[in-house]
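In: Need the 3D shape of this:
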Amino acid sequence: MTHAADLGLTCVAGLGVSGTAVAEVLAARGERVVVVEAVEGERQRRAAGELAALGVETRFGAMDLPEGVTRLVTTGWAPHHPLIAAALRAGVEVVGEVELAWRLRPAGAAPWLALTGTNGKTTAVRMLTSILLADGRGAAAVGNVGEPVIRAVTRTGDEAYDTLAVELSSFQLHWSASLAPLAAAILNVAPDHLDWHGSMEEYAAAKGRIFERAGTVVYNADDPEATRLAEPYPRAVGFTLRVPRPGQVGVVEDLLVDRAFVADPVEAAEELATLADVRPLAPHNVANALAAAALARAAGVPASAVRQGLRDFTPDPHRLQHVARLGEVDYVDDSKATNPHAAAAALSSYPSIVWIAGGQLKGADVEDLVRRAAPRLRGAVLLGADRGVIAEALARHAPDVPVVDISSQDTGAMDEVVTEAARLARPGDTVLLSPAGASLDMFAGYPARGEAFARAVHGLKAAT
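Out: As a prediction, this is how the structure comes out:
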C-alpha cells in the first residue's frame, strides 16, 4: 500500500488563497509540500508562518524548481513563467488547483455544474447557486469565485456540499485535464488574456476543455465561438435570446422557456421564469440566467426552483449597478466591464448613453465595440492610460459624438469625469461607467474604480 508521504515532494506555485488551501490540504494528507512565492509581504509571511506549523516550507523570491519535486501545483501561473517552464522541461507533472481538487474528491462526492466564459461567469455562477439553494440543495459557488475548490471537495460530514457550482477561468482550465462535470456551460468567447495564452486559438481551446468530459454541454447559441466549441458533442443544449428550437432554452415574449429538459422537446415547452425575474434586466444578464437555468435543469432542478432562485438572486456590485437618478438621468456603475466584450453587453442595454470609458485595454481592439455603440452614444468621457485608442475609434465611427478627454490620473480624476458626463447628459440618458479596460493604471482594482464613480455621483447629487 502506498502512503501519502511516499508520493514525493509537491511544489505549490503561489501563496494566494488557492495556493495556501492546496498546501494545507496536502499537508493534512501527510504529503511533503514546499511553496514558492515571489512576494514577501506581510500577508505572505503570515500565511507562511501558519503553513510552517503544518510542516510546509515556504521559499520566497527564488523561482528555481526545488530539488526532488515530483509534482507542481499552479494556481493560475502561465506556462511561460520561469518556474512552470522549468518544471515542464524537467518532466515534472504540472496541474492546477482545480484539477488537483477533482482528483482528490472522495467517493460519492458532490457533482459539479461548471461554467466558463469571457464575461458573465460570476453572475451566472451565483445565479446558479441561488437556484440550487431554492431547490433545497447544500450548494456553493466555488472555483474562480468564493471558496477554493480544493477546500470545498474535502469538506466532510454535515459540512459537505451536495452540489458545486464551479466558475472556471481559462487559466484554471488550461491546467485541468480530467474534469468531468455533470454539466458544463460556455457563456461566450471573445479575445481576452491573449498575453497569457499566446493566441486567440489557444484561449478558445482552453475554454473548450470544459466540455471534453461533461455529461451535458450547455452553450450560447447566439455566440459563434461557443457554438463551434459545442459542435463535437451530441448531448448539447443551446441557450438563446431568441425563441428556442427543440433542444434549447430561450425567450418567448416575456418568458424564459425550456424546450430541452422536457419529455417532448418538439411538441412541449415549460416556463422557467419571466424577464421580470431577472435582475438587472439586460440582454446579457438574461443570457446568464438561461445558462444557469440550463445547468440546473441538467441536474434535475424543477422549473419552480429556477424561478425562485432568480428572484432570490442579489447581483454583485459594479455590474450594471444603478447608483442614482439625478435630473432624469440615470448613473450606472459597470466597472467590472474590464474588456470590450463586457462593455458591449452593457452599451446594448440602454438607448441613450453618456459613456465613461478607458483604462488598460491590454491590446484589445475597440473598433467593433465603438462602431456598434455609436448610434446609442450621446457623449463620451475618457480617462486612463489607453483613452487615446478609444478616442481615435470614436473619431472614426462616431465623429458627431462630443468627447471629453480627462488627462488627470490623480485620486480626484473621477470627480472631473462625472462632472463632465453630467454636463453632456440630457433627461432620459444613462451615464454609464463601462470602461472596456482594466483599472490598475489608476485604481487598486475595478471595485475601487466603481466606488470612486459612486462617490463622485453622490457628491454631484449633494451639490445640486
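In: From here on, just use CA atoms for contacts and neighbour counts.
Out: OK.
In: Now do the buried residues in stretch 163-181.
Out: By neighbour count with 16 or more other C-alpha atoms under 10 Å, stretch 163-181 contains the buried residues 163-177, 179-181.
In: likewise stretch 242-262?
Out: Applying 16+ other C-alpha under 10 Å to stretch 242-262 flags 243-252, 255-261 as buried.
In: quick one: which of the residues you listed sit in strands?
Out: Among those, the residues falling in strands (DSSP state E) are Gln248, Val249, Gly250, Val251, Val252, Leu255, Leu256, Val257, Asp258.
In: wait, what's in contact with the last one?
Out: It refers to Asp258. Contact partners of Asp258, counting by C-alpha atoms under 8 Å, 6 or more residues apart in numbering, are Pro244, Gln248, Val249, Gly250, Ala269, Glu270, Glu271, Leu272.
In: so who does the spatially most central residue of the chain touch?
Out: By C-alpha atoms, centre = their mean, the chain has its centre lying nearest to Lys121, at 3.7 Å. Going by C-alpha under 8 Å, 6+ apart, Lys121 touches Leu115, Glu167, Leu168, Leu187, Asn288.
In: The stretch 251-400 of the chain: strands as residue ranges?
Out: Ranges of strands in the stretch 251-400 of the chain, per DSSP state E, counting those that start in this stretch, are 255-258, 270-274, 321-326, 329-333, 353-357, 377-382.
In: which one of these lies closest to His397?
Out: Closest to His397 of the strands of the stretch 251-400 of the chain, according to C-alpha to C-alpha: strand 377-382, at 11.0 Å.
In: That closest one versus strand 353-357: what angle between them?
Out: Per axes from the mean of the first three to the mean of the last three C-alpha atoms, to 10 degrees, the angle that strand 377-382 makes with strand 353-357 is 20 degrees.
In: elements contacting strand 377-382?
Out: With contacts defined as 3 or more C-alpha pairs under 8 Å, 6 or more residues apart in numbering; DSSP states H and E, strand 377-382 has these neighbours: strand 353-357, strand 403-405, helix 413-424.
In: Now the second one, please; I'll put the structures next to each other:
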Amino acid sequence: MGSRQVTAWHGKNITVAGLGVSGISAARALAGLGAVVTVVDGGDSEGHRARAAELEAAGVRVRLADAQTLPEGTELVVTSPGWKPDSPLFAAAAAAGVDVVGDVEIAWLLRGPDAAPWLAITGTNGKTTTTQMLASILKAAGLRTAAVGNIGTPIIDVVLGEEQYDVLAVELSSYQLHWAPSVRPHSAAVLNLAPDHLDWHGSMEAYAADKGRIYEGNTVACVYNASDKATEDLVVEADVEEGCRAIGFTLGAPGPSMFGVVDGILVDRAFVDNRHKNAQELAEVADVNPPAPHNIANALAAAALARAFGVPPRAVRDGLRDFRPDAHRVSHVDEVGGVTYVDDSKATNTHAAEASLAAFEPVVWIAGGLAKGATFDELVQKAAKRLRGVVLIGADRALIAEALARHAPQVPVVDLGRTDTGAMLAAVREAARLAEPGDTVLLAPACASMDMFTNYGKRGDAFADAVRELAAERA
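Out: Model prediction:
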C-alpha cells in the first residue's frame, strides 16, 4: 500500500460498531494504519470483555454496554453488517454529519493500485455455494484466488495481507452492499431475489435496491437470472462502465449472450466468437455437485463470471468437478431401508426450501422453525404434488400446517408440537414411518433455527445424528 492510503487514515477518529469478527478485523486494520479507533458494542459478557482486552492491548479503545451513543470527535463510523440502518448510533452519526460505511467499503478503499479485481456475487440464496464454485474454477485455471467477503476470512484481512492474488471471488450480502457505496467489481451476479431480511431493509424495494448496488461500475459483465426478471431489472437500472454486457443464465437452451443447458451440457453463448450461431461446451450437468436444478443455476452463474474474466472452458469443467459443497447444503446423509436422507438445514427461508424440494420426488419433508415473517402458501402450492408426507417442528410450525391444510389437504402431516432439540430424533422416526422405498426424507426447514438450535449447522448435525441412530436401530 502506498503512503497516500496510509496518510489518509493516520490520526482519523473512527468508531467501529460491533465486536464481532468483521468489527475486530476493521478495528485492528485501521489502528494499524494510525487511526484513533473506538469500538462500541451493547454487550458486556465475559466473551465481550475478553475480546475487548485483546483489542485494547493493540491500542484500540473499547466501550461495552453502550451501542447507542456516538463517541465524541468521531469522523467516520464503520459498522458490522448486521446493524440495522435505523440504529440510534447511526442516527447520531447522521445528525453530526458523519458517514457510516461497512468493512467491505473499507476494504475497497484500502486496495492498492495493483489490487486484484473482484468478481462479486449476491442473491437471496446460493451466494456461498456459487462463490465457492467460482473460486474452484479460478483455481483450476491456475489463478491465485480466494473466496472472501460474507464467507471465510474477513475481506480487510485479505486486502491488507501479504499474499498476492490475481482475482477475488467475493460474496456480498445485502447488508454489506448497503454500507459499501464505492465498490466497483470487475463483474457481478445477482442469483435471485425473494423476500428476505425485510425487517432490516424495511421493504422489498429497499432490499432489491441494496442487492442491485453490486452491478454499479461493472466493467465486463452483469450476470442475471433469466428466470427471475427482478435480477434483470437491476441490470437495466445499474450505472456500468461503457462496454459492460448483460449476461443471462437459464436452465433451458440459452440465447445469444447467455449461459444455459443443452442436452445435459452447460454451454456458453456469451464469450464465444459469433455468439449468434455458436456455443461453447463447458461441462456436463453430471459435473455439478449436487446436480439439483438450483445448483446447476449456481454453476452457470459461476461459469459466467469466470468466463467474463477470461477463464478457458476446460477450467470451468475441472473447477466444477473439484468443488465440494459445504455441509448442510443438500447434503446426502445416508440411505436407510431404501429411503434417502438429505440435510438442507441451510434452507432457512421459503425460497431456498422451494429450490430444495424441487430437486426430489417423492419427498417426506421435515420443516419448521422461526418464520421471520414469511408466509408459506406459495411454497406449499408448488411442492404439493411432490410430498409423500410432512413432519413439523419448531416455534412457527402452525403457519406451515395452515398452508398445508389450504393447499395440500391430502398430504399426511405430523405436528410434533415440540421445540426442544430432542425433537429432531422424533421427527426423523416419524418421517421414516411415512416414507416408502425410493422416497427422500428432506430436512429443508424454510425457517431459521434459533428457536431450537444455536444455528442451522447444529440443526443439520442433529438431523444427521438422528439418521445415524435410525440406521443403527434398523441394522
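In: Overlay them and tell me the TM-score.
Out: Aligned and superposed, the two chains score 0.98 in TM-score terms (TM-score structural alignment, normalised by the length of the first structure); 462 aligned residues with a C-alpha RMSD of 1.2 Å.
In: Quick one: closest of the helices and strands packed on strand 377-382 of the first structure to Arg325 of the first structure.
Out: With C-alpha to C-alpha as the criterion, Arg325 of the first structure lies closest to helix 413-424 of those, at 11.2 Å.
In: equivalent range in the second structure for the next helix or strand after that closest one?
Out: Using DSSP states H and E, the helix or strand that follows helix 413-424 of the first structure towards the C-terminus is strand 430-433. Counting by TM-score structural alignment, strand 430-433 of the first structure falls onto residues 440-443 of the second structure.
In: Okay, buried residues for the matching stretch please.
Out: For stretch 440-443 of the second structure, burial by neighbour count (16+ other C-alpha under 10 Å) applies to Thr440, Val441, Leu442, Leu443.
In: Make sure I have this right: Glu202 of the first structure is in a strand.
Out: No: Glu202 of the first structure: not assigned to a strand; according to DSSP: H, G, I helix; E, B strand; the rest coil it is helix.
In: just checking, what residue in the second structure corresponds to it?
Out: Per TM-score structural alignment, the equivalent position to Glu202 of the first structure in the second structure is Ala206.
In: coming back round to it: nearest to Ala342 of the first structure, of the helices and strands packed on strand 377-382 of the first structure?
Out: strand 353-357 (12.0 Å).
In: In the second structure, which residue range corresponds to that closest one?
Out: So strand 353-357 of the first structure sits over residues 363-367 in the second structure, by TM-score structural alignment.
In: Please tell me how far the corresponding residue of the second structure for the residue nearest to the centre of the first structure sits from His276 of the second structure.
Out: The criterion is TM-score structural alignment: under it, Lys121 of the first structure has Lys127 as its aligned partner in the second structure. Lys127 of the second structure sits at a distance of 30 Å from His276 of the second structure (criterion: C-alpha to C-alpha, to the nearest Å).
In: gap between stretch 132-142 of the second structure and the chain center?
Out: 18 Å (C-alpha atoms, centre = their mean, to the nearest Å).
In: what's in contact with it?
Out: Residues from elsewhere that reach stretch 132-142 of the second structure, judged by C-alpha under 8 Å, 6+ apart: 144-147, 168-169, 299, 302-303, 305-306, 311-312, 315-320, 322-323.
In: Alignment lookup: Gly389 of the second structure to the first structure.
Out: Gly389 of the second structure maps onto Gly379 in the first structure, by TM-score structural alignment.
In: Isn't its match up against Pro402?
Out: Yes: in terms of C-alpha atoms under 8 Å, Gly379 of the first structure counts as a neighbour of Pro402; the distance is 5.0 Å.
In: higher neighbour count, the two?
Out: Ranked by neighbour count (other C-alpha atoms under 10 Å), Gly379 of the first structure and Pro402 place Gly379 first, with 23 against 15.
In: one step back: mind picking the two most distant members of the ones in strands among the buried residues of stretch 242-262 of the first structure?
Out: Across these, the longest distance by C-alpha to C-alpha is 13.8 Å; it joins Gln248 and Leu255.
In: What are the buried residues along stretch 199-210 of the first structure?
Out: For stretch 199-210 of the first structure, a neighbour-count test (16+ other C-alpha under 10 Å) marks Met200, Tyr203, Ala204, Ala205, Ala206, Lys207, Gly208, Arg209, Ile210 as buried.
In: and the fourth one, that one's in a helix?
Out: Yes: assigned with three-state DSSP, Ala205 of the first structure falls within a helix.
In: Contacts only, for it.
Out: Residues near Ala205 of the first structure by C-alpha under 8 Å, 6+ apart: none.
In: Ala140 of the second structure corresponds to which position in the first structure?
Out: In the first structure, Ala140 of the second structure lines up with Ala134, judged by TM-score structural alignment.
In: go on, Glu216 of the second structure?
Out: Match for Glu216 of the second structure (TM-score structural alignment): Glu212.
In: what's the closest non-adjacent residue to its match?
Out: Ala180 (7.6 Å; C-alpha to C-alpha, 6 or more residues apart in numbering).
In: next one: the biggest helix by length in the second structure to chain centre, how far?
Out: Scanning the second structure for the longest helix, with DSSP state H as the assignment, gives helix 456-474. Relative to its parent chain, helix 456-474 of the second structure has a centroid offset of 25 Å by C-alpha atoms, centre = their mean.
In: Please apply the same query to stretch 459-475 of the second structure.
Out: Put simply, stretch 459-475 of the second structure sits 28 Å off its chain's centre (C-alpha atoms, centre = their mean).
In: Where in the first structure does stretch 337-346 of the second structure fall?
Out: Aligned using TM-score structural alignment, stretch 337-346 of the second structure spans residues 327-336 in the first structure.
In: Next: stretch 289-302 of the second structure.
Out: The aligned range for stretch 289-302 of the second structure is 279-292, by TM-score structural alignment.
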